[in-house]
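> All I have is the shape, not the residue letters:
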């Protein structure tokens, strides 16, 4: 199994580079018949400019041996386009997850498990790219991200006046949505944590107790399916949110969240256009 999973990981990465290389070759063909100065010649693959940010919802589990390969795929996409343009969230749930309430290693919580059930996830890893085209395996993520990242965003997002009070464990922030066209959608605000050292089953079947988990979905600041907004073109709406981080002492996994490693993920979406824009902002 180890050799098969290693092959799959390499295949995911090769697919990503083949997509970009294909675009580069196409660009080269357009200028093949022209005389080009040596200092202006096309040298290698060109990464397309990111016009909008893309949300990658990675449905995962700590008992899923294929999931570390999917996490590597996400990291490759973020390295290629920039982490600010590929916003990832790891959503633990399902039969291959471990529940924080009952398992000292667990990272799945009530919210993340509910999302797995809502989207009908039955295989891990699976992903949703900008909430378009349903659930997809990691081998489809690179192409889906490329398709979305070159589109013009229907809306812009901004986080302002963000403040976290450590004594009360309370977060306050203002989130603004500015429409580039008339649009109706839902505004979603999540909290994620990276640098979480916790057990993970690996592709070779071993358990890695020092595995570093990234972008772990910790909580939804607002309604789990967002607050509905309708905006005319060029209009802006601002929402204020207050959220108190929960007391985890009663959980089986009672490791406190490290707010230094946490981020606020905000996205605006609807069922027709998917995620129109997404941003990631450090909590502190």
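On my side now, so go ahead. Only a predicted model underlies this, so the values are computations on that prediction, with no experimental measurement involved. Residues are numbered from 1 along each chain as shown.

> Could you use CA atoms for every contact and neighbour count after this?
OK.

> right, and residue 155 touches residue 177 too?
Yes. With contact defined as Cα atoms under 8 Å, residue 155 reaches residue 177; the gap is 6.7 Å.

> Between these two, tell me which one has more neighbours.
For residue 155 versus residue 177, the count of surrounding residues by other Cα atoms under 10 Å is larger for residue 155: 26 against 22.

> Okay, the more buried one and residue 78: tell me how far apart.
22 Å (Cα to Cα, to the nearest Å).

> now residue 3
Distance, residue 3 to residue 78, using Cα to Cα: 25 Å.

> Which one of the two is surrounded by more residues?
Comparing residue 3 with residue 78 by other Cα under 10 Å, the one with more neighbours is residue 78, at 16 against 10.

> tell me which element the more buried one falls in.
Using DSSP states H and E, residue 78 sits in helix 67-81.

> That helix: how far from the chain's middle?
Chain-centre distance of helix 67-81: 10 Å, with Cα atoms, centre = their mean, to the nearest Å.

> do the same with stretch 236-248
Between the centre of stretch 236-248 and the centre of its chain there are 20 Å (Cα atoms, centre = their mean).

> Quick check: residue 63 touching residue 201?
Yes. Proximity of residue 63 to residue 201 meets the contact threshold set by Cα under 8 Å, at 5.1 Å.

> this is the other structure I want to compare:
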């Protein structure tokens, strides 16, 4: 009887990477470590970049790798050895045939993809419930989200009960002036001009969904309030002096919001009162799982995976079903070259 693809699920939770490729990384007060894989059945990376080598392996029910008398088939054609790469995008099928005690066995057929990474543009909103012009950024972000899914969002509060002690450090590290509203695209690009400021959606949409050299994968496992986050990074180009940033955000936080647009008929917040009672604060930065400005990524060769795991205890007052992870890779100038976002216990592979 052939082995099933049970381990593909475990692989997905491991962020599309073999755990044995993981490296330890210092995440300050958070724990980073390596988890040994549990291998049963056919294993492989679920998504790869163009020309990035994919390795296929089959393990028996004792996690012993089957290496003798085994052939792998990609799109129905046998390959030499157990590796494959493609210079073209696409979705490919994979299965293996092998001898099991003199009987020919076949694994289930799975699939893997080869991709050109897609850019998820980052918008950071420096805001506060006291800030009467800040709802304009919320409206602009909502408008962008209605037009593209390729956007990651973080709202950094100051001067209210949702503010974090690291907010001034982030401003200092990125050169963000005091005051709100302030908005940035990809950490460093100013978004919003005029008084009161206007936030053109075209500024964000022009960057959303374009090709990027860098791919990010993220997954997480929650056990009670104990969260294990797996992050992977790969690039079509070598990376040097880049950093990894991992934030946790929360939606659904209700607060009274000062609203200077109550009498502005062109605003979606016209006639909603000043303040707007129980206004939903979305994308609120609740924790940084790395250094707030980012942890160094070791120099990375092209088409090589960098992987790491972070452990974090989610505070009791965080609503688990409203939490998201926002992951960024930034360059030496703190410009986000790509980002990824996922709900807790959601797996996002390279895409």
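Good, I have the coordinates. Here the structure is a predicted model, which means the values were calculated and not measured.

> Need the TM-score from the superposition.
Scored against TM-score structural alignment, normalised by the length of the first structure, the superposed chains reach a TM-score of 0.69; 212 aligned residues with a Cα RMSD of 2.1 Å.

> shared neighbours of residue 155 and residue 177 of the first structure, which are they?
Counting by Cα atoms under 8 Å, 6 or more residues apart in numbering, the shared contacts of residue 155 of the first structure and residue 177 are residue 268.

> and whatever residue of the first structure lines up with residue 275 of the second structure, how many neighbours?
Correspondence of residue 275 of the second structure to the first structure, assessed by TM-score structural alignment: residue 207. If you count neighbours by other Cα under 10 Å, residue 207 of the first structure ends up with 15.

> Mind jotting down where the helices sit in the second structure?
Residue ranges of the helices in the second structure, as given by DSSP state H, are 6-13, 135-145, 167-174, 201-205.

> Check the mean deviation of the longest one from the first structure.
The reference is to helix 135-145 of the second structure. Compared with the first structure after fitting, helix 135-145 of the second structure has a mean deviation of 0.7 Å; criterion: mean Cα distance after the TM-score superposition for the first structure.

> Determine the set of other helices and strands touching that helix.
Applying 3 or more Cα pairs under 8 Å, 6 or more residues apart in numbering; DSSP states H and E, one finds that helix 135-145 of the second structure contacts helix 201-205.

> whereabouts in the first structure does the helix it packs on align?
With TM-score structural alignment applied, helix 201-205 of the second structure matches the range 142-146 in the first structure.

> By how much does the matching stretch deviate from the second structure on average?
Stretch 142-146 of the first structure, aligned to the second structure and superposed, deviates on average by 2.6 Å (mean Cα distance after the TM-score superposition for the first structure).

> Which positions within that stretch qualify as buried?
For stretch 142-146 of the first structure, the neighbour count (16 or more other Cα atoms under 10 Å) marks 142-146 as buried.

> Centre of the chain to that stretch, how far?
How far stretch 142-146 of the first structure lies from its chain's middle: 13 Å, per Cα atoms, centre = their mean.

> Residues touching that stretch, excluding its own?
For stretch 142-146 of the first structure, the external contacting residues (Cα under 8 Å, 6+ apart) are 15-16, 19, 54, 77, 86, 129.

> what residue lies at the spatial centre of the first structure?
Nearest to the mean C-alpha position of the first structure, by Cα atoms, centre = their mean, lies residue 88 at 1.7 Å.

> Pull up the gap between residue 54 of the first structure and residue 79 of the first structure, please.
Here residue 54 of the first structure is placed at a distance of 14 Å from residue 79 of the first structure (Cα to Cα).

> Show me which of the two is the more surrounded one.
Per other Cα under 10 Å, whichever of residue 54 of the first structure and residue 79 has more neighbours is residue 54, with 30 against 12.

> Now the more buried one: closest residue in space, sequence neighbours ignored.
residue 86 (5.0 Å; Cα to Cα, 6 or more residues apart in numbering).

> which residue in the second structure lines up with that neighbour?
For residue 86 of the first structure, the aligned residue in the second structure is residue 151 (criterion: TM-score structural alignment).

> just checking, its match touches residue 143?
No. The criterion here is Cα under 8 Å, and residue 151 of the second structure misses it with residue 143 at 11.5 Å.

> Those two: who's more crowded?
residue 151 (23 against 13).

> now the closest residue to residue 173 of the second structure other than its chain neighbours: how far from residue 327 of the second structure?
In this structure, residue 173 of the second structure finds its nearest non-sequential neighbour in residue 293, 6.6 Å apart by Cα to Cα, 6+ apart. Applying Cα to Cα, the value for residue 293 of the second structure to residue 327 of the second structure is 12 Å.

> go on, residue 292 of the second structure?
Residue 292 of the second structure is 12 Å from residue 327 of the second structure, by Cα to Cα.

> And residue 92 of the first structure, how far from residue 213 of the first structure?
11 Å.

> Looking at those two, which has the bigger crowd around it?
With neighbours defined as other Cα under 10 Å, residue 92 of the first structure and residue 213 compare such that residue 92 has more, 31 against 19.

> if I pick residue 125 of the first structure, what's in contact with it?
Taking Cα under 8 Å, 6+ apart as the criterion, residue 125 of the first structure is in contact with 58-61, 64, 66-67, 70, 137-138.

> Alignment lookup: it to the second structure.
So, by TM-score structural alignment, residue 125 of the first structure is matched to residue 181.

> how much space between that match and residue 144 of the second structure?
17 Å.

> Return the residue of the first structure aligned against residue 144 of the second structure.
Using TM-score structural alignment as the criterion, residue 144 of the second structure maps onto residue 77 of the first structure.

> What number of residues are in the vicinity of the equivalent of residue 164 of the second structure over in the first structure?
In the first structure, the residue paired with residue 164 of the second structure is residue 109, using TM-score structural alignment. Other residues within reach of residue 109 of the first structure, judged by other Cα under 10 Å, total 19.

> Great, nothing more from me.
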